[in-house]
Every structure is written in C-alpha cells, then in structure tokens.
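Novice: Here's my sequence, what's the structure:
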Amino acid sequence: MNPVDKRRVRRSFSRSARAYDGRAAVQREIQDRMLALLGEAAPEARRALDVGAGTGALLARLAAARPRLAPAAVDLAPGMAAAARARVPSATVAAADAEALPFRSGAFDLVVSTSTFQWLPRLEPAFAEARRVLAPGGVLAIALFGARTLRELRDAWAAAGAGAARTHRFFSRDDVERALAAAGLATRSVVEEDLVEHHPDARAVLRSLKAIGATNAVPGARGLGGRGATLEMLRRYEDGHAGPRGVPATWHVVWAVAAR
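Specialist: Below is the predicted model:
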C-alpha cells in the first residue's frame, strides 16, 4: 500500500499544467518511446483512452498518427484535463480518477498511461478498471516510475532523519506483474530501465520536481521536518552524489504491456 494524498496530487498537477511540457524532459522521452511501442503492441487500435493524460501531449501525437482514432483522456487534475481538452479538441476528456473511469465496459481497444500510476495507493484497482473498459483482446500499455526512482533524493532524506514512511514509495517490477495478474490481464511483457538526469545541485532537483508538480504526496509529510532537515538533506545529497556533471536524479521506468 502506497500512502498517497490524492487531493495534494490533484492540486499540485493542476498548478503545474501550464509549465509542465516545458519542464518534463524525462516524461517527454517516455512518451516518445511509448508511441513507438504502441506501433508494435496495438497497431490497429481505433478507440484509445489515455489515463493520466496530463496536457494531452501523448494523445495528440497518437491522434495525429492515426487519423481514424477516437481518442479519450482522463486526468485526476482538473488543470491538466483542461489542457488536454484544449490540445485535442476531438477527444472526450474528463477530470477523473484512474480507479473509477467514467466510461462503459468494453469501450476501448487501447488503454495507455505514462508517468501516472506511481501516484496511486495501489495498482490493482486501476488495472481492474483498465481491464473493464477494454474490449476483449484490447491492450493496456503503461510506463510508470518504479522503485529506484529518485533514490538519491530519498536516501538523502533518510540520512537527514526523515524516515522512509515519510517519503513516497514507488512500485517495483514485481508489484506491477502481481497487480496485472490480480486484475485478470494477460501480461505480454514487463521490462525496466533507469533514466538519469543531471542537475547543477540538489536544490535544482527540488525546483525541477516542483515545476512539474511531482512533490511529496505522502499524507502529513509536508516539509519533512522543516528547514533544518531540508538543509541537511541537501548537504547529504551533494556530499554523496556531486560530480563533474552536477548531481544525478534517477528515474526507474517500468514498462508493461498486457491484454484483456
């Protein structure tokens, strides 16, 4: 169980909607790769739902590549849903939760999601909803941030005295595989990789996360101990990781394709 305050997630990503596309470099790379993956995994899909669509960037590109596509999108953050609606006028867009999709059963040939499911308390309910709205033979394709994501930052917080219970827990590859099976989906593939960004210093890492709305969503974790703990975390981060390229920030990506 991943403790997540969804109200905080909703507010944070709504505020970041306008600036998101200009700051989310790793997320853009994942979208690029997802488009290529969908060309192999679901080449004939004509009814597609993007769960956690953000500003609609991925859905817009998918719709441009497939002129006959009937696109739809949901995002928990109203600000993101509004941006997606403006970006893809042909899409049916709703501000909605991945655990309660506002669509009829069997409505889609494809459900896709990138950089989203790590913000859920559990994976099983969202995967079960994806299965429900998929037609028989439909495909679920996801990329979520896994257990090693931001390990440098989380280790620095732990060294500064903020326990693991107060920092975000990311799902592992095993968590993903178990949840797909529990939801009754037939797994085709699950792979993982690490993408590493570099920033000038630890403060720049925090600024980057804030700019895209990826702030701590653990209930009661705001500040993680105050200014003193934050300064100690920054020191630990830089002492442990600073190098000629600045400091690294690891994004562990778990890719999965499954079918109903």
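Novice: C-alpha only now, for contacts and for neighbours.
Specialist: Noted.
Novice: Enumerate every residue touching residue 153.
Specialist: By C-alpha atoms under 8 Å, 6 or more residues apart in numbering, the residues touching residue 153 are 233, 237, 249.
Novice: Identify, from these, the entry nearest to residue 141.
Specialist: Checking the contacts of residue 153 against residue 141 with C-alpha to C-alpha, the nearest one is residue 249 at 24.9 Å.
Novice: Settle this for me: that closest one is touching residue 202, isn't it.
Specialist: No - taking contacts as C-alpha atoms under 8 Å, residue 249 lies outside contact range of residue 202: 9.2 Å.
Novice: Pick out whichever of those two has more residues nearby.
Specialist: Taking neighbours as other C-alpha atoms under 10 Å, residue 249 and residue 202 compare with residue 202 leading, 25 against 20.
Novice: re the thing from before, which ones among the contacts of residue 153 lie within strands?
Specialist: Among the contacts of residue 153, the members found in strands (DSSP state E) are residue 249.
Novice: of the contacts of residue 153, closest to residue 69?
Specialist: For these, the residue nearest residue 69 by C-alpha to C-alpha is residue 249; the value is 36.2 Å.
Novice: Sequence B follows; please return its structure for comparison with A:
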Amino acid sequence: MSRAAIETWDRNAPHYDAQERLEARALDTAHRLAGLRSDDTLVDVGTGTGLLLRRAAAGRPRPARAIGVDRSEGMLAEMRELPAGWSVVVADAAAVPLDDGCADVVTCA
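Specialist: Purely as a prediction, here's the structure:
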C-alpha cells in the first residue's frame, strides 16, 4: 500500500465506523460464512477498525483467539477493546508477519 493511501486511511479513521450500518449486511454474512468455532484462531486481514472482529467477539461461539491485521495505524487506533487473547498487528496484507498455518479462519475485506 502506498504511503499516500495509508495517510488517507489514517486521516479518515476517526470517522470510519459511521458507515458500519452500510456494511452491516456484508459483515453479518462474512461472520456467518466464517463458521467460527470456540477453539479457532481467526486472522482478519484488512481489519481496519475491527468491525468484523466485533461481530466475532459478540458471536457464539466466539473464537479463542483473533488477530486483526491492518497497515493503517490510525484505523487500528480506533479499534475498541478486544477480548483477552486477541491482538492486532500493523502490517501490509502482502506481508503478514504470522506463521503459516497459524489460523483456522482467515477473512479479508
């Protein structure tokens, strides 16, 4: 991702969640299709402010672990508190610094 694109996401991050209602149906569908189980590790690439992670945290069963990955530190800074054992990583989607096979489910929006 270019520096200009990252700066745009960072600049717009404080207002990003205002569009959640526009994405609600797609997020709900993605969450349902992920078929998460309580022992899963979820990696959400391009997590932004964590809209999909929020659904996973509120859902049942809730995955044991989740990792949100995003290149925009501004977007990640807007993320609400995550459940214990969940984390975020600042990284480009083209070079996610996680071990192969570490996830049971990977989402990317």
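Novice: quick revisit: okay if I get the contacts of residue 153 of structure 1 as CSV plus distance to residue 102 of structure 1?
Specialist: Converted to CSV, the contacts of residue 153 of structure 1 look like this (distance: C-alpha to C-alpha, whole Å):
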residue, distance to residue 102 of structure 1
233, 41
237, 42
249, 35
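Novice: since we're on residue 40 of structure 2, how many residues are nearby?
Specialist: Residue 40 of structure 2: 18 neighbours (other C-alpha under 10 Å).
Novice: quick one, what contacts the counterpart of it in structure 1?
Specialist: By TM-score structural alignment, residue 40 of structure 2 lines up with residue 46 in structure 1. Counting by C-alpha under 8 Å, 6+ apart, residue 46 of structure 1 touches 66, 68-70, 108-110.
Novice: same deal with residue 63 of structure 2?
Specialist: For residue 63 of structure 2, the contact set (C-alpha under 8 Å, 6+ apart) comprises 36-42, 56-57.
Novice: If we use 10 Å, what do you get?
Specialist: Applying C-alpha atoms under 10 Å, 6 or more residues apart in numbering, we find residue 63 of structure 2 in contact with 35-42, 53, 56-57, 83, 85-86, 104-105.
Novice: That one falls within a helix, correct?
Specialist: No - applying DSSP: H, G, I helix; E, B strand; the rest coil, one finds residue 63 of structure 2 to be coil, outside a helix.
Novice: Give me the nearest residue to it, chain neighbours excluded.
Specialist: Leaving aside its chain neighbours, residue 63 of structure 2 sits nearest to residue 38 (4.4 Å; criterion: C-alpha to C-alpha, 6 or more residues apart in numbering).
Novice: With residue 65 of structure 2 instead?
Specialist: Per C-alpha to C-alpha, 6+ apart, closest to residue 65 of structure 2 is residue 41, 4.7 Å.
Novice: Test my guess that the one you found contacts residue 86.
Specialist: Yes - taking contacts as C-alpha atoms under 10 Å, residue 41 of structure 2 lies within contact range of residue 86: 9.2 Å.
Novice: Spit out the residues that contact the two alike.
Specialist: Counting by C-alpha under 10 Å, 6+ apart, the common neighbours of residue 41 of structure 2 and residue 86 are 63-67.
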